[in-house]
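A.B. asks: what shape does this take:
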Amino acid sequence: MNPRRVLAVLAIAELLAMAPWFSASAVAPTLAGVWQLSPAETAWLTISVQLGFVAGAMVSAVFTLADRLSARRLVAGSAVCAAVATLGVAAAGDIKVGVACRLLTGAALAGVYPPGMKIAAGWFKEGRGLAIGVLVGALTLGSASPHLVRWAVAPAAWRVVLAVAAVSAIAGGLLVLRVPSDGPFAAPSPPFSLAAAPRILKDPATLLANVGYLGHMWELYAMWTWIAAFVAASEHARRGAQVDVTGVAALVTFAVVGSGAAGCWLGGKYADRWGRTLVTSAAMVVSGSCAVLVGLFFGASLAALLPVLLLWGITVVADSAQFSAAVSELAPRDYVGTALTLQTCLGFLLTCATIYLLPNIAGAIGWRWSMSVLA
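C.D. replies: Model (predicted):
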C-alpha cells in the first residue's frame, strides 16, 4: 500500500473513530432538560472528555505507550473503548454516570488522536505538514459529525446520536487495522524510560512549538463547544425566545466545525511551501480577529453571520496540524509518539479552563461579546 492510499485509509478511520468526542455535547440541550442540569453542569459533558483525554495522554506519555506499542493496534483498541463508553452515556440515568462515561471516552480517545498522527508522520517525511493536516482535518470533520446526526433526528432521539457515534468509532477502529504498518520512517520501539517525557519537555525548540500550540488550544475547543449556544442565542435574539432553534444551531455548528477540515488541508499544503511559522501566525491572527468581531453580527440573519463563522471555523484549526508536524520533526525520532501525546495532553488540559470559563462569562455579559475572550 503506497503512502497516499495509507493516508486516505488512516484519515477515514480517524474521522470515524473521533465521532464520540462531541457526541454528548451535540445533545447537551436535551440532556440538560432530561437530567435537570445547570449551565455549569452541562459544561462538564465536554470538560470531562478533556480531563479524561489529559489523564489518558499522561499515562501514555509517562509509559511511552505510543512508541513502545503498535500505534495501529493502540488506535483500534482505544476506538472500541471509546465506543463502549459512549454507549454508557446513552444508558446513563444521571449526570454522575454520564460524566464518568465521558471521562472514560476522553481517556480512550487519547489512544486514537496522537498515535494517529504518529502513523501519519511514520509514512511521510516530505510533505509531512500536508499529511498531518489531512489527518487533523479528518479528525475535525469526525468531531463535527454528531452535530449533523443531531440535526437529522428529533431532539428526543438523543440516544440515536450517541449510538451512531459509537458504531462509527468501532468502524474506524477496524479500518485502521488495514494500514499495513506504522510506516517506513517510524523508529523501532525504544526501551522503557521514565526520563523520556521530561527530556522532551525541556528541549527548547520543542518547548516553543508547544507554547504556540497552547495559544491555539486556548481558543479552539471552547469555540467548538459553545458555538451552538452562541448561534442559538443569536437566533433567539433575532426570532424570539420561544422559537425552537436547536436544529438550526446543530446544522450551523456542523458546518462551522466541519469547515475546519478545509483549513487543515490548506494549512498543511502551504506550510510545506511557505513555512510553518508564517502559516500558523496568519491563521491565529485571522481566527483571533473573528473571535473579536463575531459579536458585531450577533442577532443578524444567518446570511450575515454564517460567513464570519465559516471563516473562523476554517482558520481556528488551520494551525493545529502544523504545531504537531513541528513537534514530530523536532522531537527525538524514537519518541515522536510520546512527544505528540505530551503536546496534546498540555493543550487539552488548558481547554478545560476556557470551556468552563466561557458560559460563565456569557452569563455575566451575554453571548454577544463572550467569544472575544478567546482572541
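A.B. asks: CA atoms for contacts and neighbours, from now on please.
C.D. replies: OK.
A.B. asks: wait, what's in contact with the closest residue to residue 22 other than its chain neighbours?
C.D. replies: Distances taken as CA to CA, 6 or more residues apart in numbering place residue 143 nearest to residue 22, at 5.9 Å, with adjacent residues excluded. Contacts for residue 143 were tallied using CA atoms under 8 Å, 6 or more residues apart in numbering; they are 15, 18-22, 257-258.
A.B. asks: which ones are touching residue 176?
C.D. replies: Neighbours of residue 176 in contact, by CA under 8 Å, 6+ apart: 9-10, 13-14, 72, 75-76.
A.B. asks: following up with a second sequence; could you model it the same way so I can compare the two?
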Amino acid sequence: MLAEIAGMSLWFMSAAILPDMVAETAISEFRQAALSSAVQAGFVVGAVASAVSGLPDRMDPRRLFALCAIAAALANASLLVVTPGGNLAILARFVTGALLAGVYPVGLKIAVGWGQKDRGFLVGALVGALTFGSAAPHLLALAGGADWRWSVSIASLASVAGAFLCLAAALGPFHAAAGRFDIRTIGAAWTNRKVRLAYAGYLGHMWELYAMWAWIGLAATVSFAMSMPEAEAIALGRLLAFGAIAAGGVACVVGGLFADRFGKENIAIVALVVSGCGAVASAITFGGPAWLTILCVLIWGAAILPDSAQFSALVADHSPPDQTGSLMTFQTALGFALTFATVQLTPVLALAIGWQAVFIIMALGPAFGIAAMLRLKQLTR
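C.D. replies: Purely as a prediction, here's the structure:
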C-alpha cells in the first residue's frame, strides 16, 4: 500500500503546481490543460500496451511495478530541467502517465492475489492508497509554497522509494500467472456480459472522477476568490483539493469493509448516488459561503471513489484468475481514454459555461453507472 501511495504521488503533480508555474512562465490555457491530460493519454497508451501484451499476467508484477515506478520518477524529474509548459514538459507528463500504467493496475493484480472472499476490502484498500498518493501533490505544493521544483523532487524520490518497497512485498496464495499471451483475453471485455457491465459502471464513474480530481483545486480557488483575497483563495483551494481526494481514499477503505458483506454492486450504487448529488450540491453552493462549498466538495470527494475499487473487484470476480491482470488493466485503459477528453475539456467548458454547469455535467456519469450496476445485480441474483 505504501508503494502505491509513493508511486501515484506523480499523477497530479502538474495540476498541483500549476499556479506557481504560471507565475514564473506564461503558459497558454491549452497547454495548462495538456499538462494534466497528457498523463491520462500516456496512461491509456501504456495500459493498452500492457493489457494486449499480457505483461501483468506473465511477468512478476513486483518487478514490473518497480521498473515502471523508477522510470516514472525519472520522467517526472525531467520537469526540473525543461521549459514549464513547453513541448518537452508535456511529453514528460505523457511518459509519466504511460509508466504509471505499470503501477496502478499492477498493484491491483498483486492485491487480488491475497484473497477471494475479502476481495472487495483488498481492492478498496489498494485504491484508497492510490487516492492518498494522488492527493499528495496538493499537499506537497502547499508545503513547498512557490518553490514548485521542491515538490517535483520530493514526489520523484517517493516513487523510487515505492519501487523498492514493492520489491520487498510477497505475492499472495491466489496469485496466478498466464503461461502464454492470448489476445482472446481482451475479447472477454465484450463477450463476458458481467465483465462488460462492470466496465460500463466504471466508465460512468470515470466520467467525473479525474475531471473533478484534476480541477477541483482550481475551481474551488475561483469560488473562494469571490469572497477572499486571491492568495488565501489559492491556499484554501489547494488544501480543499487534498482533503477532497484524501476523503475518497478513507471512504474507499471503509466501503471495501462493507462490500464483501452487503454486495459490491450495492456499495457502488450508494457511492454513485451520493457522488452525483455531491456534484450538484457543489454547483449550487459555488461562489457562496466558503464553509458550505467546502462541506459539499468534501462529501463529493468522499463519495466519488469507493465504487472504483468495487468495479475492479467485480471484474476480478467474473474473470478467470490468470486473466484478471490483463482485464483490469484494459478496464483502466478504457476509463482513462475517457478521462483524457474530460480532463482536457473541463477547463475549456468552465470558461464557456461556468464551473457550476460543468459540475452538473459531471453528475451524468454516476447516473449511467447506476443503470449498469442495477442490470448487473439482476444477472447475479
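A.B. asks: put the buried members of the contacts of residue 143 of the first structure into a ChimeraX selection.
C.D. replies: A single ChimeraX command selects the buried members of the contacts of residue 143 of the first structure (16 or more other CA atoms under 10 Å):
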select :15,18,19,20,21,22,257,258
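A.B. asks: Serialize the contacts of residue 143 of the first structure to TSV and add fields for secondary structure.
C.D. replies: Shown next, in TSV, are the contacts of residue 143 of the first structure (DSSP: H, G, I helix; E, B strand; the rest coil):
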residue	secondary structure
15	helix
18	coil
19	coil
20	coil
21	coil
22	coil
257	helix
258	helix
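A.B. asks: and the contacts of residue 143 of the first structure, which is closest to residue 58 of the first structure?
C.D. replies: Nearest to residue 58 of the first structure, judged by CA to CA, of the contacts of residue 143 of the first structure is residue 21 at 18.1 Å.
A.B. asks: for the alignment partner in the second structure of that closest one, which non-adjacent residue is spatially closest?
C.D. replies: Counting by TM-score structural alignment, residue 21 of the first structure corresponds to residue 11 in the second structure. Using CA to CA, 6+ apart and skipping residues adjacent in sequence, the residue nearest residue 11 of the second structure is residue 134, 6.0 Å away.
A.B. asks: do the same with residue 16 of the second structure
C.D. replies: Residue 16 of the second structure sits nearest to residue 138 (CA to CA, 6+ apart), 5.0 Å away.
A.B. asks: surely the one you found is in contact with residue 241?
C.D. replies: Yes. Between residue 138 of the second structure and residue 241 there is a contact under CA atoms under 8 Å: 6.8 Å.
A.B. asks: so between the two, which is more surrounded?
C.D. replies: Neighbours per residue, other CA atoms under 10 Å: of residue 138 of the second structure and residue 241, the larger number sits with residue 241, 32 against 28.
A.B. asks: give the aligned equivalent of that one in the first structure.
C.D. replies: In the first structure, residue 241 of the second structure lands on residue 253 (TM-score structural alignment).
A.B. asks: that match: what's it in contact with?
C.D. replies: 144, 147, 224, 227-228.
A.B. asks: which one's the longest helix in the first structure?
C.D. replies: Criterion DSSP state H: the longest helix present in the first structure is helix 204-239.
A.B. asks: how close does that helix sit to the second structure?
C.D. replies: Mean deviation of helix 204-239 of the first structure from its aligned counterpart in the second structure after superposition (mean CA distance after the TM-score superposition for the first structure): 0.6 Å.
A.B. asks: tell me what that helix is packed against?
C.D. replies: helix 246-258, helix 302-316, helix 320-330, helix 336-365 (3 or more CA pairs under 8 Å, 6 or more residues apart in numbering; DSSP states H and E).
A.B. asks: so which bit of the second structure is it matched to?
C.D. replies: Against the second structure, helix 204-239 of the first structure falls on residues 193-228 (TM-score structural alignment).
A.B. asks: kindly report the same for stretch 57-66 of the first structure.
C.D. replies: By TM-score structural alignment, stretch 57-66 of the first structure lines up with residues 47-56 in the second structure.
A.B. asks: list of residues touching that stretch?
C.D. replies: 64, 98, 101-102, 106, 109, 181-183, 186, 325-327, 329-330, 332-333.
A.B. asks: again, but for stretch 369-381 of the second structure
C.D. replies: 194, 197-198, 200-205, 265-266, 268-269, 272-273.
A.B. asks: buried set for it?
C.D. replies: Those would be 369-370, 372-374, 376, for stretch 369-381 of the second structure by 16+ other CA under 10 Å.
A.B. asks: repeat for stretch 345-356 of the second structure
C.D. replies: 345-347, 355-356.
A.B. asks: which of these sits closest to residue 46 of the second structure?
C.D. replies: residue 345 (21.8 Å).
A.B. asks: so what does the closest one match up with in the first structure?
C.D. replies: So, by TM-score structural alignment, residue 345 of the second structure is matched to residue 357.
A.B. asks: run through the residues that contact its match.
C.D. replies: Taking CA under 8 Å, 6+ apart, one finds nothing in contact with residue 357 of the first structure.
A.B. asks: and for residue 322 of the first structure?
C.D. replies: 129, 132-133, 267-268, 271, 276, 280.
A.B. asks: filter these to the buried ones?
C.D. replies: Buried among the contacts of residue 322 of the first structure (16+ other CA under 10 Å): 129, 132-133, 267-268, 271, 276, 280.
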